[in-house]
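Asks: Sequence first, predicted model second:
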Amino acid sequence: MAYTKQTWKQYDDNKTEEQNIQDGAVVTAERMNRIEEGLENHSTDKTNPHGVTKNQVGLDKVDNVQQAPKSDFDTHVANKNNPHSVTKSQVGLGNVDNVQQAPLTDFTTHKNDKTNPHSVTKAQTGLGSVDNYSTATQSEAELGTSSIRFMTPLRVFQAIAKWTSGKFMELTGNQTVAGTKNFKDGLQLAGKVVQAGIVERAITDSDRSDTTYVTGVNGVLTRVGNVVTLAFNFQCNTWPSGTETRWVIKIPTGYQRSGSTPVLHPLTLLRNAAQPTDARAYLDGIIVNVKSGNGSSYVSGTWITQDDWPS
């Protein structure tokens, strides 16, 4: 029952007590009980007797809808069966196929597999033309008969060393060289030319230095290695009176004496007729000088040459 407001009036002394009670100017038990009853009814009134709004209690943004029970909420939270029907596109995985993923252990095992699990071929790695050969051992390299082995720089060196051992002259160390060796362009020992072999050259009139008094020349130059031997005869029909020596012949290239000490290299002189007591012959540079007399004279001698081998 809703409370009805009572109207109170001023007590009128000109009226009787009963009249003032009737007028509502006297506090009576009835009126007090009515107030108590009104307060009781108001305090138990759950129908928002003051007309309070959600705005007044700070809930203006809360919709007036039914709330789920806590038990329903807990059940919903525990539901792992996609209760909201979320799609893969909604979580940014629209391009991912719905296939089973490999466990990390499987992936790790595959990664560590060194047995070519994908069966990759040499052609696929750009090595299609490379033969599947192993590297030669030292003995295989030195034997040199296999055609299915690869050679490293070390194996090549070992093979060459084995093949050339005893077949070529070495720069150092002692060796015995067998067989005949033809050194076409010469041989040197400690920087000096070593000549070998033998060659002869005739001495003719064209070798004369004096073509006026020396009327004929014949003989031979012989070279063995770098040793030269001279033997020739010349004629002089008129030996000029008072002449000490004459330039008889010139020694050709390939036979000329090496060095200049002594300046004059003595030669042997023989004559058919009696020789003067001061008869002599010697080599002065490349000229054979003779003091003799009329008739035939014979000159011979030996010296060392460093000339190139005569052609």
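Replies: Looks like it arrived, so ask away.
Asks: From now on I want contacts and neighbour counts done on CA atoms only, so please keep to that.
Replies: Noted.
Asks: and residue 218, what element?
Replies: Using DSSP states H and E, residue 218 falls within strand 214-224.
Asks: can you list contacts of the helix or strand immediately after that strand in the chain?
Replies: Sequence-wise, the next helix or strand beyond strand 214-224 is strand 227-236, with elements assigned using DSSP H and E. With C-alpha atoms under 8 Å, 6 or more residues apart in numbering as the test, strand 227-236 has contacts from 203, 213-223, 255, 293-305.
Asks: and stretch 149-165, which residues are buried?
Replies: Buried residues in stretch 149-165, counted by 16 or more other C-alpha atoms under 10 Å: 149, 150, 151, 155, 156, 159, 162.
Asks: now the last one, nearest residue through space, not along the chain?
Replies: Once its chain neighbours are removed from consideration, residue 162 has its nearest residue in residue 142; the separation is 5.9 Å (C-alpha to C-alpha, 6 or more residues apart in numbering).
Asks: The fifth one too?
Replies: Among residues not flanking residue 156 along the chain, residue 141 sits closest, at 7.0 Å (C-alpha to C-alpha, 6+ apart).
Asks: One more to weigh against that first structure:
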Amino acid sequence: MAYVNPSGEYDRDQRYIPTRITADGRDGYPVEPGRYRLIVSRACPWANRAIIVRRLLGLEDVLSMGIAGPTHDERSWTFDLDPGGRDPVLGIERLQEAYFARYPDYDKGITVPAIVDVPTGQVVTNDFAQITIDLSLEWARYHRPGAPQLYPPELRDAIDKINRLVFADVNNGVYRAGFAGTQEAYEKAYARLFARFDKLSDLLAGQRYLVGDTITEADVRLFTTLARFDAAYHGHFKCNRSKLTEMPVLWAYARDLFQTPGFGDTIDFVDIKKHYYVVHKDINPTGIVPAGPDLSNWLTEHGREKLGGRPFGDGTPPPPPKAAEVVRPGHGPEAAGLTAEATAAVEATAR
């Protein structure tokens, strides 16, 4: 949830459910294979983080995933992609039902990602920032062989620092520009966003990834915003100093990740555009979804391997997504021409 304060600035409601699923079960929810269900929407950048991390770590067989549709009303995300409009595991039509099952008077945002306790049907947490960290640390026993270290101890301070900056100025910054209630608030958010983009470009001009020489949690968090930038934020949120394709370093960095197994194959460009342009009636009252942009350029050569680094460190790329979790035909990577050859090339580089 969010609102525009009296000065016209967008304020994100960050009162998330702080309960954690941990190896020792200290919050009452121990890590158990098959017990929980991760609820996402491919349209949402915050949920997309959890989709990527779950896939990179190989947790598909221990943490099932339910996918809500790209649009919602003021009440909740819905499972309109599933037969009968119900999640096949939880049996609910709206994610709201899982929140109310635990908190009947819940008055905060019904957000994704959320993890639901399947036996009780109750939401456990929707703390998106903590969810991905816990998937790396608390679920480690169940990681696939060769899973990368996305939050290694020696890099955590550096990862946390850049995550704070990227969240404030980029991940949330695009929303601060898009939902600003005054010209002054919009221009302030716009300036912060592109100032941070310039600094990130300077950093990434000399190194392949944000922290260290492998993919980390920091790269996952930046990528999900970059993947949506030209499709939604540039036009819909008026973040229009430059398209991503016009920022050479960030564009090459984004393509490098997009062409890495576990990243581009989670992106649903159709759902992304439909969500932003249909749901935000206050910004786009006609609900018209743009036909563009052309996506084929996501597959062009990026040249980032010249900077060195190994995408998965001492680990290995994840296997292809499970059949039930492949992005719908015409919606995702194949819409941008993400070929088997491109995936194979990335995998060869990672070895």
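Replies: Thanks, I have the structure now. Please read these numbers as outputs of a predicted model, since none were measured by experiment.
Asks: Mind checking the TM-score on these two?
Replies: The TM-score (TM-score structural alignment, normalised by the length of the first structure) is 0.16; 85 aligned residues with a C-alpha RMSD of 6.9 Å.
Asks: rewinding a little: where's the residue nearest to residue 156 of the first structure, which helix or strand?
Replies: Secondary structure from DSSP H and E places residue 141 of the first structure in helix 138-143.
Asks: Give the other helices and strands that that helix contacts.
Replies: helix 153-164 (3 or more C-alpha pairs under 8 Å, 6 or more residues apart in numbering; DSSP states H and E).
Asks: Past the helix it packs on, which element shows up next along the chain?
Replies: Sequence order places strand 187-189 as the next helix or strand after helix 153-164 of the first structure, per DSSP H and E.
Asks: in the lengthiest helix in the second structure, what counts as buried?
Replies: For the second structure, the helix that runs over the most residues, judged by DSSP state H, is helix 183-204. When neighbours are counted by 16+ other C-alpha under 10 Å, the buried residues of helix 183-204 of the second structure are found to be 185-187, 189-194, 196-197, 200-201, 204.
Asks: can you put these in JSON lines and add distance to residue 65 of the second structure?
Replies: Listed next are these as JSON lines, based on distance: C-alpha to C-alpha, whole Å:
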{"residue": "185", "distance to residue 65 of the second structure": "38"}
{"residue": "186", "distance to residue 65 of the second structure": "36"}
{"residue": "187", "distance to residue 65 of the second structure": "39"}
{"residue": "189", "distance to residue 65 of the second structure": "34"}
{"residue": "190", "distance to residue 65 of the second structure": "35"}
{"residue": "191", "distance to residue 65 of the second structure": "37"}
{"residue": "192", "distance to residue 65 of the second structure": "35"}
{"residue": "193", "distance to residue 65 of the second structure": "32"}
{"residue": "194", "distance to residue 65 of the second structure": "34"}
{"residue": "196", "distance to residue 65 of the second structure": "33"}
{"residue": "197", "distance to residue 65 of the second structure": "32"}
{"residue": "200", "distance to residue 65 of the second structure": "32"}
{"residue": "201", "distance to residue 65 of the second structure": "34"}
{"residue": "204", "distance to residue 65 of the second structure": "33"}
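Asks: For the closest residue to residue 190 of the second structure other than its chain neighbours, grab the count of nearby residues.
Replies: Excluding the flanking residues, the one nearest residue 190 of the second structure by C-alpha to C-alpha, 6+ apart is residue 177, at 5.7 Å. The tally of other residues near residue 177 of the second structure (other C-alpha atoms under 10 Å) stands at 27.
Asks: Residue 192 is in contact with residue 177 of the second structure, correct?
Replies: No - checked against C-alpha atoms under 8 Å, the pair residue 177 of the second structure and residue 192 is beyond contact range at 9.4 Å.
Asks: Can you classify residue 65 of the second structure by secondary structure?
Replies: Using DSSP: H, G, I helix; E, B strand; the rest coil as the criterion, the local structure at residue 65 of the second structure reads strand.
Asks: So the nearest residue to it once chain neighbours are set aside: helix, strand or coil?
Replies: Setting aside the residues directly before and after it, residue 65 of the second structure is nearest to residue 38 in space (C-alpha to C-alpha, 6+ apart), at 4.6 Å. When classified by three-state DSSP, residue 38 of the second structure comes out as strand.
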